[in-house]
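Undergrad: Take this sequence and fold it.
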Amino acid sequence: MSSMSRLAVLALALATAGVQAAAPQVKSQAPGYYRMMLGDFEITALNDGTLDLPVDKLLKENQPGQVLRALQHAYLGTPLETSVNGFLINTGGKLVLVDTGTAGAWGPSAGRLLANLKAAGYQPEQVDEVYITHMHGDHVSGLMLDGKPAFPNAVVRMDKREADYWLSAEQMAQAPAAAQGGFKGAQAATKPYAEAGRLKPFDGAVELVPGVSARPAYGHTPGHTVYVAESKGQKMVFGGDLMHVAAVQFADPTVTISFDSDSSAAMPQRQKTYAEAAGNGEYLAFTHVAFPGIGRLRPDGKGYIWLPANYSIKP
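TA: Have a look, this model is predicted:
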């Protein structure tokens, strides 16, 4: 090969080296589930996806600029990309799902709970009971899939105050026109379960299956409920929408949000749940804390520090 030919080959190799070395960016996350043990119970967090929320406009701050300062302190901004999580509790005797996600009704970045349930090793037909913390669309919409029950063998349960409110034609008629879509969505999501005799509201504090109880936390909605799983002295509280923005409401639990139907009732429920969990070392599992949304609290002045659950691969 002549010296000129060798130079041409070298030049071509140098010109194409960068192209060959760069792999295309994948731009997708791993399946959104996280598993841990709570005594003898297996807990699986399921990510439905995320929603972009203008939290600076939704939260009711106590001092001007409080929300933006807290977000900036946490290296966050607005709109805030906010997780939507559900949780599976396998007691060994029952498979229980707490909340069902959006079913894609709130945009393409959410609606993944069912796929992540399957990725986690379960099938929707295996779910025995579905517990709804409240009937806002990002918690109840996932009950349905393509017009059919997403969990065909499950009993669906929520506080009777929640059912009486959202499933009432009279309450819907009294609501502002902009809010009536929420009623229609809740009614559509629960209708086939009701027709099959598998919609079974409960009244207040009650054990639903051995080791899993309902506890009233009214305020965010008329029948908002938290669920408590307890096994071998370990406890986890599934707090629903007692929490929306971790960067703000852990440091200051008195900050409320416009989604509350009664903020004056919702705020003390949040304060009580935080204080009990921090005092007893209980796990908390929240719908809108960054996935997997499971951790514990330490008191810090008038607020709390959030300590996410330590990652483990041990069974």
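
Undergrad: switch to C-alpha atoms for all contacts and neighbour counts from now on
TA: OK.

Undergrad: quick one: the helices in the stretch 1-150 of the chain?
TA: Per DSSP state H, counting those that start in this stretch, the stretch 1-150 of the chain carries helices over the ranges 3-21, 55-58, 66-73, 113-119, 137-140.

Undergrad: Run through the strands of the stretch 201-315 of the chain in chain order.
TA: Shown for the stretch 201-315 of the chain, the strands assigned by DSSP state E, counting those that start in this stretch span residues 206-209, 212-216, 225-231, 234-238, 256-257, 283-285, 294-300, 303-308.

Undergrad: Could you also give me the structure for this next sequence, so I can compare it with the first?
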Amino acid sequence: MAVAASAVSATSIPFSAFAAGADATTIARTRAQSQGVYQYRIGDFQVTALSDGTVPQNLHALLTNIKQAEVDALLHHAFLANPVEVSINAYLIDTGSRLVLVEVGAGLLFGPGNGGKLLGNLKAAGYEPAQIDDILLTHIHADHSGGLTADGKVVFSNATVHVGKPDVDFFLNPANANGVDGYDKQYFQQAVASLTPYVKAGKVHAFSGETQILPGIKALPAPGHTPGHSFYALESKGDSITFIGDIVHVAAVQFPKTAITIVYDVDPKHAASERETQFAGFAAKRSLVAGAHLPYPGIGHVRAEQSGGYTFVPVDFIDRTSTAK
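TA: Below you'll find the predicted structure:
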């Protein structure tokens, strides 16, 4: 798939525009939070949202197909201001017979203080990396696959990594090692570093098209952000949730304005079209979704607005022992 040259102005992924010079108010309210572990029941399956941390994003540098003033207006409407703090979410699925991790966070790739909290929160939830049976990557970008390795070594020693074949073909192709049509080489170098140990161990399952990954878990292609970007639909006893990866990066901007793209998109036009199509479907079906960069825990619904565009509606927070959800 051809890469639009306009897609990339950054040199690293996926958080290249860390905010510099945060004001005193922002710094003052930035303190260590409680553990990023939140459980939600889907039929017989237990889903645990795990935070890998947050990072600041300079949206003036990252968003495309929009003017800076419009970005600021949309952020103001959402009681936000640039730079915006963005969550990095992962999700653990306990099926009763297998432990399945959706995304693995950035690992050590973004440096101290930027992501890298997944393993600590996994342990806080009562699990160890060696217990994970399967890893579902929505796509091969550093904030989704970086946690696969640490210092070149496999972190999840017993896990099989499932990912769309078009992403494997694109990011692990030696011919793309120096970048493709303006899409920076670091995207490919980080992918190779994260995935290669699993490839060598025969632990990568590259699927094509709609695929039943495990009982109750189906992969659904949703390309555009990357060639092999995929959703994972989980169903159990009439309940369902769809893990939507990077169909959206900035809720305050891309829900009301689905045409707004970001420099990380391999194919911006396709990414925008796919977002509009998927949001319309989620809203019509009242589907429960979980997003990698929606405010933690990132679980909620998509509502279509009469004036146009969409709104993300988080699920109610539940904190009691005797509950089905």
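
Undergrad: just to revisit the earlier point, how about TSV for the helices of the stretch 1-150 of the first structure, with mean neighbour count and distance to Lys184 of the first structure added?
TA: Formatted as TSV, the helices of the stretch 1-150 of the first structure follow (neighbours: other Cα atoms under 10 Å; distance: least, Cα to Cα, whole Å):
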stretch	mean neighbour count	distance to Lys184 of the first structure
helix 3-21	10	53
helix 55-58	17	23
helix 66-73	17	32
helix 113-119	21	22
helix 137-140	24	10
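
Undergrad: which residue sits closest to Lys220 of the first structure, ignoring its sequence neighbours?
TA: Check again: residue 220 of the first structure is His, not Lys. Spatial nearest neighbour of His220 of the first structure, chain neighbours left out: Asp260 (4.2 Å); criterion: Cα to Cα, 6 or more residues apart in numbering.

Undergrad: any idea how far Gly293 of the first structure is from that neighbour?
TA: Distance from Asp260 of the first structure to Gly293 of the first structure, counting by Cα to Cα, to the nearest Å: 20 Å.

Undergrad: Over to Tyr33 of the first structure?
TA: The gap separating Tyr33 of the first structure from Gly293 of the first structure is 11 Å, by Cα to Cα.

Undergrad: what's the answer for Glu81 of the first structure, then?
TA: Using Cα to Cα, which is the criterion applied here, Glu81 of the first structure is 14 Å from Gly293 of the first structure.

Undergrad: Spit out the contact partners of the residue nearest the centre of the second structure.
TA: Most central in the second structure under Cα atoms, centre = their mean is Ala292, positioned 3.0 Å from the mean C-alpha point. Contacts for Ala292 of the second structure (Cα atoms under 8 Å, 6 or more residues apart in numbering) come out as 87-90, 243-246, 298.

Undergrad: cutoff 10 Å now
TA: Neighbour list for Ala292 of the second structure: 49, 51-52, 86-91, 102-103, 105, 138, 143-144, 243-249, 298-299 [criterion: Cα atoms under 10 Å, 6 or more residues apart in numbering].

Undergrad: And it? What does it align with in the first structure?
TA: Under the alignment (TM-score structural alignment), Ala292 of the second structure pairs with Thr287 in the first structure.

Undergrad: Name the nearest residue to its match, ignoring sequence neighbours.
TA: With sequence-adjacent residues excluded and distances taken as Cα to Cα, 6+ apart, Thr287 of the first structure is closest to Asn85, at 4.5 Å.

Undergrad: returning to that earlier point: nearest to Tyr165 of the first structure, of the strands of the stretch 201-315 of the first structure?
TA: Nearest to Tyr165 of the first structure among the strands of the stretch 201-315 of the first structure is strand 225-231; the distance by Cα to Cα comes to 13.9 Å.

Undergrad: now the aligned residue in the second structure for Leu76 of the first structure: how far from Asn65 of the second structure?
TA: Structural correspondence for Leu76 of the first structure with respect to the second structure (TM-score structural alignment): Leu80. Note on Leu80 of the second structure: its distance to Asn65 of the second structure, by Cα to Cα, is 20 Å.

Undergrad: And for His205 of the second structure?
TA: Using Cα to Cα, we find His205 of the second structure at a distance of 35 Å from Asn65 of the second structure.

Undergrad: what does Gly53 of the second structure give?
TA: 28 Å.

Undergrad: Neighbour count: His205 and Asn65 of the second structure, which is higher?
TA: The neighbour comparison of His205 of the second structure against Asn65 (other Cα atoms under 10 Å) goes to His205, with 19 against 11.

Undergrad: Alright, that wraps it up for me.
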